[in-house]
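Peer 1: here's my sequence, what's the structure:
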Amino acid sequence: MTAPVMAADFSELKLEGVTRNFGKSAALTDLSLTVKRGEFVALLGPSGGGKSTALNCLAGLLPLSAGTISLDDRRVDHLAPEQRGFGMVFQNYALFPHLTVRGNVAFGLQMRRISKPEIERQVTAALALVQLSAHADKHPGQLSGGQQQRVAIARAVVVEPPIVLMDEPLSNLDAKLRHEMRGEMRRLHQELGLTTIYVTHDQEEALSLADRLVVLSEGRVQQIGTPEEIYLRPVNSFVADFVGYRNLLPMTIDGVDPTTGQLTMSGAGVQLRADPRVNGPLTGPVTVAMRPDDLVVGQIDGNQIDATVESVEYQGRDFEMQVRTQADIRLFLRTTQRLSIGEPVAIGIGPDRLVVYPADAASTVGASAQPLREREAV
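Peer 2: Here you go, the predicted structure:
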């Protein structure tokens, strides 16, 4: 058996122009990314966005159509999966049902022909780390979903891999377990100093776990940034929509108020003001993005959208509502006020809570595009 690359002391993982085609169809195009040792990077996007393809290319399960993958100055994209030595945690856990918990965790070490005393020591430590010592002699079928996931994580980290790859590992768990396991994932990442590449379609999961996010759509990078950057400054309306800006209005910039410096915009049957940091007037069609949580019942600083309530869902502490504007555009908002279906309502939003994009930035590829509120006008 060829020895794996055991570069636990590597400085960075570098992907340059990584591309994967299936026939004439491109599943992943020109992914370039540098991951520092100890970093937690989440690949985030909808189904078919290319995130699992990227992970499989990293793991060696799919050959590259173009590009390179390197650990520091050593290329690994030509190596077989077992030679790369990466840890892998799958969506379906992929545990051996006929082996005990201890046997599953020990499997990778046995394949590397490590001595039995050392295997025992490392497996015992790994099970203690994931708090499964008391279940060492059980089989996977005797464990809960969360416990099986812990076994899969212990199996991946016990071999002390340079990088751990995780493919939607929490998607099969219920909401309560997912929340609990997110905390465990982060704890293990920090305690072990792991370098983690994590695939998910859940933006809340990605925001809570990752040091940086890579947002993908149709095989192309839309934005790379910290959770705060992605959440507060999405670079285009696709990213905005994906991270919670569910309300998108087509509008036109009329100018800049000389007194307040606010953008004045009209369209979709309404007039709005926004607070971008810009110098000089801007004109032209734009997309205006708004979070449901930022919309309130009532006018704010002159921003008012007249609508009619279409649906109301009780969410415990508040209500999630859908309303339809006079221009027949559906908007979503959350409010503590109980309103009735068919009731007319005035909706407001603060000028500082609007994100404004050029209309042609709806599907901009790459991290260079900036919303108008975050760039200077030329």
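Peer 1: all contacts plus neighbour counts: C-alpha atoms, from now on.
Peer 2: Will do.
Peer 1: now the strands: where do they sit in the stretch 51-200 of the chain?
Peer 2: Counting by DSSP state E, counting those that start in this stretch, the stretch 51-200 of the chain has strands at residues 66-71, 74-75, 87-89, 164-167, 196-200.
Peer 1: how about those strands in CSV, adding mean neighbour count and distance to residue 323?
Peer 2: Shown next, in CSV, are the strands of the stretch 51-200 of the chain (neighbours: other C-alpha atoms under 10 Å; distance: least, C-alpha to C-alpha, whole Å):
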stretch, mean neighbour count, distance to residue 323
strand 66-71, 19, 47
strand 74-75, 14, 54
strand 87-89, 24, 42
strand 164-167, 22, 37
strand 196-200, 24, 30
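Peer 1: closest to residue 57 out of those?
Peer 2: strand 66-71 (8.9 Å; C-alpha to C-alpha).
Peer 1: residue 311: which of the strands of the stretch 51-200 of the chain is closest?
Peer 2: strand 196-200 (29.7 Å).
Peer 1: after the closest one comes which helix or strand?
Peer 2: Scanning forward in sequence from strand 196-200 by DSSP states H and E, the next helix or strand is helix 203-209.
Peer 1: what helices and strands are in contact with that next one?
Peer 2: The elements that helix 203-209 packs onto, with contact taken as 3 or more C-alpha pairs under 8 Å, 6 or more residues apart in numbering; DSSP states H and E, are strand 40-44, helix 175-192, helix 227-232.
Peer 1: try it again with 10 Å
Peer 2: Identification of packing neighbours for helix 203-209 by 3 or more C-alpha pairs under 10 Å, 6 or more residues apart in numbering; DSSP states H and E yields strand 40-44, helix 175-192, strand 196-200, strand 212-217, helix 227-232.
Peer 1: of all the ones you listed, which one comes closest to residue 75?
Peer 2: Ranked by C-alpha to C-alpha, the member of the helices and strands packed on helix 203-209 that lies closest to residue 75 is strand 196-200, at 17.9 Å.
Peer 1: format the strands of the stretch 51-200 of the chain as CSV; extra columns: distance to residue 357.
Peer 2: Output for the strands of the stretch 51-200 of the chain, formatted as CSV (distance: least, C-alpha to C-alpha, whole Å):
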stretch, distance to residue 357
strand 66-71, 32
strand 74-75, 39
strand 87-89, 38
strand 164-167, 32
strand 196-200, 26
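Peer 1: quick one: which of these is nearest residue 307?
Peer 2: Checking these against residue 307 by C-alpha to C-alpha gives strand 196-200 as the closest, at 35.0 Å.
Peer 1: sorry, back to before: out of the helices and strands packed on helix 203-209, nearest to residue 84?
Peer 2: That would be strand 196-200 among those, by C-alpha to C-alpha, at 14.5 Å.
Peer 1: before we compare anything, build this one as well:
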Amino acid sequence: MYQLFKPSLHAQRHDFVVDFVRRNKPKKVVDLGCGECGLLGRLRFNHQIALLIGVDLNGAKLRKKMHGLAPLSADYLQPTFDQLCVQLYQGSVTQKDARFRGFDLVTSIELIEHLRLDDLEPFTNVVFGYMVPQTVIISTPNSEFNPLFPGLSGFRHSDHKFEWTRMEFQSWALNVCSEFGYMVEFTGVGQAPPGQEQRIGFCTQIGVFHRLMVDRVGPMFGDNAENNYPYTLVYSVTYPSLCDDNILRRILVSELLFCAEKLKKEWLEKLTDKLEEVNAVEKDETGGECGEIFWSNCQEPQCHNLHRHVSVALQLLCTCCPKLRELSRSLSNLRRLIVDDPQIKMNRERSAVILCCLEQGDEEPNDLTDSGYAERSHVEEENWEITC
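Peer 2: Next comes the predicted model:
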């Protein structure tokens, strides 16, 4: 195939689908004839998609390309509340599989021209009469464009069984709409040279089929294939999501400890500045040195020989740390997720996190004495429910 376009015609076809997905936000998408899985590899980054499936007859090709659809390191390090499952199936697009009914979008990019003419009718029945998606995007070569390719004789690819003119493609598409209750928009990618757009049209012609929400008579469900599953699952992966409590807990605990340590450090720095002023006054008055400092019950700093701890209220953490507030969704949910985590120490009321202020090498005390930071920072509990 000659390179006449920049970006390539292959890339323009994928761009068309990706742009459609961004604008229309389908949640369940299946690509028929996914081949090298290039389109799936791009669609997985559209966060509105929850289920992304590829189907191809060539199982060996799917197994070769499937690992390119695995989650990236960033998906594990910074998971979101978005949920995505990617699956690959080996199967023929002329067979009906009950798992593929009711999708939001079905794509068939440069596929139908590889089908034998006697397979075209079963394909049409499967996609429009059995799967019944809300939208179908079908692309195929426009044979009227072929004379512009230098030295090309016959079809563009040795495996093509036919290549339609614009009129042939539109005639087939309108018959599909009439029989199965769809409407179609005709467009394409790969612009013709200036002045030849009307005469030749796009290099790749595209039909975007939209299902009509009207009653109709047709072969949609009358085939007794409810429990038919001829496709073979080759690959399946679920991307990490914060809707998984185990993943959410790991991220939440890390963020909470970071925020709590930051608040503790800020509070201790302020208190240390105040203590230096007090110690300076006491030294002037008594001529002696003050012992180890301990804070309790929000009183003024006092001299004690006890170990030090700081308690930080959960409510304060959520107020001061927007990311923690977003992750936790509610104060009660935050408490539920962290209460049994071994990295977290909490007060008896489970309303605050206890942090140790010991220097490295000091022994851990048996009792946890509250600094009062939790009480000092108390505000009325509230919820921020955010569903997955």
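Peer 1: and the TM-score between them?
Peer 2: Here the superposed chains carry a TM-score of 0.24, computed using TM-score structural alignment, normalised by the length of structure 1; 144 aligned residues with a C-alpha RMSD of 6.7 Å.
Peer 1: can you put the helices and strands packed on helix 203-209 of structure 1 in CSV and add distance to residue 251 of structure 1?
Peer 2: Output for these, formatted as CSV (distance: least, C-alpha to C-alpha, whole Å):
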stretch, distance to residue 251 of structure 1
strand 40-44, 28
helix 175-192, 38
strand 196-200, 32
strand 212-217, 24
helix 227-232, 21
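Peer 1: nearest to residue 102 of structure 1, out of those?
Peer 2: helix 175-192 (18.8 Å).
Peer 1: now for the closest one, which elements pack on it?
Peer 2: Judged by 3+ C-alpha pairs under 10 Å, 6+ apart, helix 175-192 of structure 1 is in contact with strand 40-44, helix 116-129, helix 145-157, helix 203-209.
Peer 1: who are the packing partners of the third one?
Peer 2: Counting contacts by 3+ C-alpha pairs under 10 Å, 6+ apart, helix 145-157 of structure 1 is packed against strand 87-89, helix 101-111, helix 116-129, strand 164-167, helix 175-192.
Peer 1: and those, which is most packed in?
Peer 2: strand 87-89 (a mean of 24; mean count of other C-alpha atoms under 10 Å).
Peer 1: please name every helix or strand in contact with that strand.
Peer 2: Strand 87-89 of structure 1 sits against helix 51-59, helix 145-157, strand 164-167, strand 196-200, with contacts defined as 3+ C-alpha pairs under 10 Å, 6+ apart.
Peer 1: want to throw these into JSON lines with distance to residue 256 of structure 1?
Peer 2: Shown next, in JSON lines, are those (distance: least, C-alpha to C-alpha, whole Å):
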{"stretch": "helix 51-59", "distance to residue 256 of structure 1": "40"}
{"stretch": "helix 145-157", "distance to residue 256 of structure 1": "54"}
{"stretch": "strand 164-167", "distance to residue 256 of structure 1": "47"}
{"stretch": "strand 196-200", "distance to residue 256 of structure 1": "40"}
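Peer 1: those: which one's closest to residue 41 of structure 1?
Peer 2: strand 196-200 (5.0 Å).
Peer 1: tell me how many other residues surround residue 34 of structure 1.
Peer 2: 15 (other C-alpha atoms under 10 Å).
Peer 1: hang on, it packs against residue 40?
Peer 2: No. Using C-alpha atoms under 10 Å, residue 34 of structure 1 is not in contact with residue 40; the gap is 11.7 Å.
Peer 1: quick check, residue 140 of structure 2 in a helix?
Peer 2: No. Residue 140 of structure 2: not assigned to a helix; according to DSSP: H, G, I helix; E, B strand; the rest coil it is strand.
Peer 1: residues near it, how many?
Peer 2: Residue 140 of structure 2: 24 surrounding residues under other C-alpha under 10 Å.
Peer 1: that one reaches residue 170, doesn't it?
Peer 2: No. Between residue 140 of structure 2 and residue 170 there is no contact under C-alpha under 10 Å: 11.3 Å.
Peer 1: what residues sit buried inside stretch 203-210 of structure 1?
Peer 2: Neighbour counts over stretch 203-210 of structure 1 (16 or more other C-alpha atoms under 10 Å) mark 203, 205, 206, 207, 209, 210 as buried.
Peer 1: before we move on, the earlier item: closest to residue 25 of structure 1 out of the helices and strands packed on helix 145-157 of structure 1?
Peer 2: strand 164-167 (22.3 Å).
Peer 1: quick one on the thing from earlier: make JSON lines out of the buried residues of stretch 203-210 of structure 1 and add distance to residue 18 of structure 1.
Peer 2: Shown next, in JSON lines, are those (distance: C-alpha to C-alpha, whole Å):
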{"residue": "203", "distance to residue 18 of structure 1": "24"}
{"residue": "205", "distance to residue 18 of structure 1": "25"}
{"residue": "206", "distance to residue 18 of structure 1": "22"}
{"residue": "207", "distance to residue 18 of structure 1": "24"}
{"residue": "209", "distance to residue 18 of structure 1": "24"}
{"residue": "210", "distance to residue 18 of structure 1": "21"}
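Peer 1: quick one on the thing from earlier: closest to residue 59 of structure 1 out of the helices and strands packed on helix 203-209 of structure 1?
Peer 2: strand 196-200 (10.5 Å).
Peer 1: so what secondary structure elements neighbour that closest one?
Peer 2: strand 25-36, strand 40-44, helix 51-59, strand 87-89, strand 164-167, helix 203-209, strand 212-217.
Peer 1: at 6 Å what do you get?
Peer 2: strand 40-44, strand 164-167 (3 or more C-alpha pairs under 6 Å, 6 or more residues apart in numbering; DSSP states H and E).
Peer 1: what's the helix or strand for residue 88 of structure 2?
Peer 2: Counting by DSSP H and E, residue 88 of structure 2 is part of strand 85-90.
Peer 1: pull out the buried residues from that strand.
Peer 2: Buried residues in strand 85-90 of structure 2 (16+ other C-alpha under 10 Å): 85, 86, 87, 88, 89, 90.
Peer 1: understood, closing this out.
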